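Visitor: Prediction below, plus the sequence it came from.
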Amino acid sequence: MEFEDTVNQRHSIRNYSDKKVDPDIIRKIVEIAQKSPSWVDSQPTKVYVAKGKALDNIRTAYQKNDQAKIKSQPDLPVMHREDWNERTQENMQQWRHEIVHHFDDFDQAHTQMTGASVNLYHAPVILFITIPKNSSQWSIFDAGLFSQTLMLAAKNEGLDTIPNYTSVRFPDVVRKEISIPDDETLVVGVALGYASDQTINSFESSRKPVADILKSDN
């Protein structure tokens, strides 16, 4: 696949089929992601694969926590949307507007988006990305580079992805099921698999014009 095609065709998939993912392909895309740049060659990122019974247990535990209204406890701090700066809030509002327009019905959009999140997108695999707790804050940037390369490599192999906060809201649950050590920060989960034919997967958010973000004196 041509590079631009890979970038343009990758978008967040929120509902997956039950088609299994070949472990050899997972190994291949992780190996490709290892080519990502890393500050002072620290290579802080690790990848933990959750699938099958382990992932089912994580999904069930998350649903129970949500039903019990247990507050999320992610390793990385989050902030309320209203506390973000004005520019990013405008982008988030535009995203919501596009979703409603895409589905033509707010309740339908909300139901599908919420259902996808609660069920961890029905993904057959989630790749959990970690970095050491005692590493530099720059390691988060390394994890981001790694994750993006991972997702592009997956798309190149015909797989779909969505990087998501949803799957890392309760780190203790994840650590219990796939043995992530306490001295590693759970940064993000990347759902991996093959898109189902659900309408929710046809949604793609827009991007601001390049002129809005590219600033030059020339």
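Guide: Received the coordinates, thanks.
Visitor: make it CA atoms for all contacts and neighbour counts henceforth
Guide: Fine.
Visitor: can you give me the strands in the protein?
Guide: Counting by DSSP state E, one finds strands in the chain at the ranges 46-51, 125-132, 160-164, 184-193.
Visitor: Which elements pack onto the second one?
Guide: The reference is to strand 125-132. Applying 3 or more C-alpha pairs under 8 Å, 6 or more residues apart in numbering; DSSP states H and E, we find strand 125-132 packed against strand 46-51, helix 52-67, helix 138-156, strand 184-193.
Visitor: Repeat the analysis, applying 7 Å as the threshold.
Guide: Strand 125-132 sits against strand 46-51, strand 184-193, with contacts defined as 3 or more C-alpha pairs under 7 Å, 6 or more residues apart in numbering; DSSP states H and E.
Visitor: contacts for the longest one?
Guide: Where contact means C-alpha atoms under 7 Å, 6 or more residues apart in numbering, the residues beyond strand 184-193 that reach it are 16, 21, 75-76, 123-133, 159-165, 167-168, 171.
Visitor: got another, please set it beside the one above:
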Amino acid sequence: MTHSSAGYAAHDRATCVSGVMRSRRTVRAFRTQPVARELVEEVLKDAAAAPSGGNMQPWRVYVVAGPVKNILSAAVLAAARAGKGLPPAHLPDPLPEVFRGRMADFGARYYASLGIDRSDVEARARQTERNYSFFGAPVGLIFAIDRRLKPHSWIDLGLFAHGVMISAKARGLDTCPQVSFAPFHHAISSVLGMPAEEVTVFGMSLGYGDLDAAVNRAEMPREPPECFAQLLGFPT
């Protein structure tokens, strides 16, 4: 391969990767079309290439479909309605203003796409409950980690999960990462038989997105690099 052709190949790869990453969306309405087990396995093989400190590979993932997914969803929904979830632990109180503003913007866009007034508490609660059925996706994933590990290992789990989402998108699948499962570890572990040292970190819906659903067309803006990155030492 010549230097020129190698350059073109690298450009093509970069264009392909950029296209996949920038087209990934959080999908909250799915078609009923099933996802083949073999396809899920290929996605997991891709994601397992993620880096981890000391190559510990701390990620654990439970992939559910069919009756097992239905049983898990019913258990989590029952726990949620009974108020048996743990308090959310992923957000500080008070939330810094910059993040509070972004969350408020998300909520406005999200509920508007569903035609739900933000003051309609009952409708918002019904929509929240759709999390526990994986928004109708044929496949659900529960991501877990050994609770004894420190934050850098949780970062490794995040890298693995991002690999799942990108590989899925490259294969024509859509995803929705969902921290809403985290408060219901007890119900989840009871259904899945998780060992005592594991803790539920989040869930994820996986399937073929319903592109006609308005909620999947809601635009969620991203900050440009100059708002979150400092590039130092480069020539001007």
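Guide: All right, it came through fine. A quick note: this is a predicted structure, and the numbers were derived from the prediction, not measured.
Visitor: Quantify their similarity with the TM-score.
Guide: Scored against TM-score structural alignment, normalised by the length of structure 1, the superposed chains reach a TM-score of 0.87; 215 aligned residues with a C-alpha RMSD of 2.5 Å.
Visitor: quick one on the thing from earlier: quick check on the contacts of strand 184-193 of structure 1: which are buried?
Guide: Neighbour-count burial (16 or more other C-alpha atoms under 10 Å) is assigned, among the contacts of strand 184-193 of structure 1, to 16, 75, 123-132, 159-164, 167-168, 171.
Visitor: thinking again about what came up before, which one of the helices and strands packed on strand 125-132 of structure 1 has the most crowded surroundings?
Guide: strand 184-193 (a mean of 25; mean count of other C-alpha atoms under 10 Å).
Visitor: What residues in structure 2 pair up with that strand?
Guide: Mapped onto structure 2 using TM-score structural alignment, strand 184-193 of structure 1 spans residues 198-207.
Visitor: Reformat the strands of structure 1 as TSV; add distance to residue 27 of structure 1.
Guide: Converted to TSV, these look like this (distance: least, C-alpha to C-alpha, whole Å):
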stretch	distance to residue 27 of structure 1
strand 46-51	10
strand 125-132	11
strand 160-164	15
strand 184-193	13
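Visitor: Any idea which of these gets closest to residue 152 of structure 1?
Guide: Comparing the strands of structure 1 against residue 152 of structure 1 with C-alpha to C-alpha, the closest turns out to be strand 160-164 (9.0 Å).
Visitor: you'd agree residue 34 of structure 2 is up against residue 140?
Guide: No - contact criterion C-alpha atoms under 7 Å: residue 34 of structure 2 and residue 140 do not qualify, at 11.7 Å.
Visitor: Please give me every residue in contact with the nearest residue to residue 143 of structure 1 once chain neighbours are set aside.
Guide: If the residues on either side of it in the chain are set aside, residue 143 of structure 1 comes closest to residue 45, at 5.9 Å by C-alpha to C-alpha, 6 or more residues apart in numbering. Residues near residue 45 of structure 1 by C-alpha under 7 Å, 6+ apart: 129-131, 143.
Visitor: list the contacts for the residue nearest in space to the middle of structure 1?
Guide: In structure 1, the residue lying closest to the centroid (C-alpha atoms, centre = their mean) is residue 163, at 1.0 Å. Residue 163 of structure 1 sits next to 188-191 when contact means C-alpha under 7 Å, 6+ apart.
Visitor: Can I get those in CSV including distance to residue 12 of structure 1?
Guide: Shown next, in CSV, are the contacts of residue 163 of structure 1 (distance: C-alpha to C-alpha, whole Å):
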residue, distance to residue 12 of structure 1
188, 14
189, 13
190, 10
191, 9
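Visitor: Which of the residues you listed sits closest to residue 3 of structure 1?
Guide: Set against residue 3 of structure 1, the nearest of the contacts of residue 163 of structure 1 by C-alpha to C-alpha is residue 190 (20.7 Å).
Visitor: which one is the closest one nearest to, not counting chain neighbours?
Guide: Per C-alpha to C-alpha, 6+ apart, closest to residue 190 of structure 1 is residue 163, 4.3 Å.
Visitor: For the aligned partner of residue 158 of structure 2 in structure 1, give me its contacts.
Guide: Taking TM-score structural alignment, residue 158 of structure 2 has residue 144 as its aligned residue in structure 1. Listed by C-alpha under 7 Å, 6+ apart, residue 144 of structure 1 has no contact partners.
Visitor: Which stretch of structure 1 lines up against stretch 35-54 of structure 2?
Guide: Using TM-score structural alignment, stretch 35-54 of structure 2 pairs with 21-40 in structure 1.
Visitor: in that stretch, what's buried?
Guide: Buried-residue list, stretch 21-40 of structure 1, by 16+ other C-alpha under 10 Å: 26, 29-30, 32-34, 36-38.
Visitor: residues near residue 207 of structure 1, how many?
Guide: 9 (other C-alpha atoms under 10 Å).
Visitor: what residue of structure 2 takes the place of it?
Guide: Checking TM-score structural alignment: residue 207 of structure 1 goes with residue 222.
Visitor: Residue 134 of structure 1 too?
Guide: Per TM-score structural alignment, residue 134 of structure 1 is aligned with residue 148.
Visitor: how much space between its match and residue 187 of structure 2?
Guide: Applying C-alpha to C-alpha, to the nearest Å, the value for residue 148 of structure 2 to residue 187 of structure 2 is 20 Å.
Visitor: For the nearest residue to residue 47 of structure 1 once chain neighbours are set aside, give me its contacts.
Guide: Ranked by C-alpha to C-alpha, 6+ apart and with sequence neighbours excluded, the top spatial neighbour of residue 47 of structure 1 is residue 129, at 4.9 Å. Counting by C-alpha under 7 Å, 6+ apart, residue 129 of structure 1 makes contact with 45-48, 186-189.
Visitor: quick revisit: how near is the aligned residue in structure 2 for the residue nearest to the centre of structure 1 to residue 109 of structure 2?
Guide: Structural correspondence for residue 163 of structure 1 with respect to structure 2 (TM-score structural alignment): residue 177. Counting by C-alpha to C-alpha, the separation of residue 177 of structure 2 from residue 109 of structure 2 is 18 Å.
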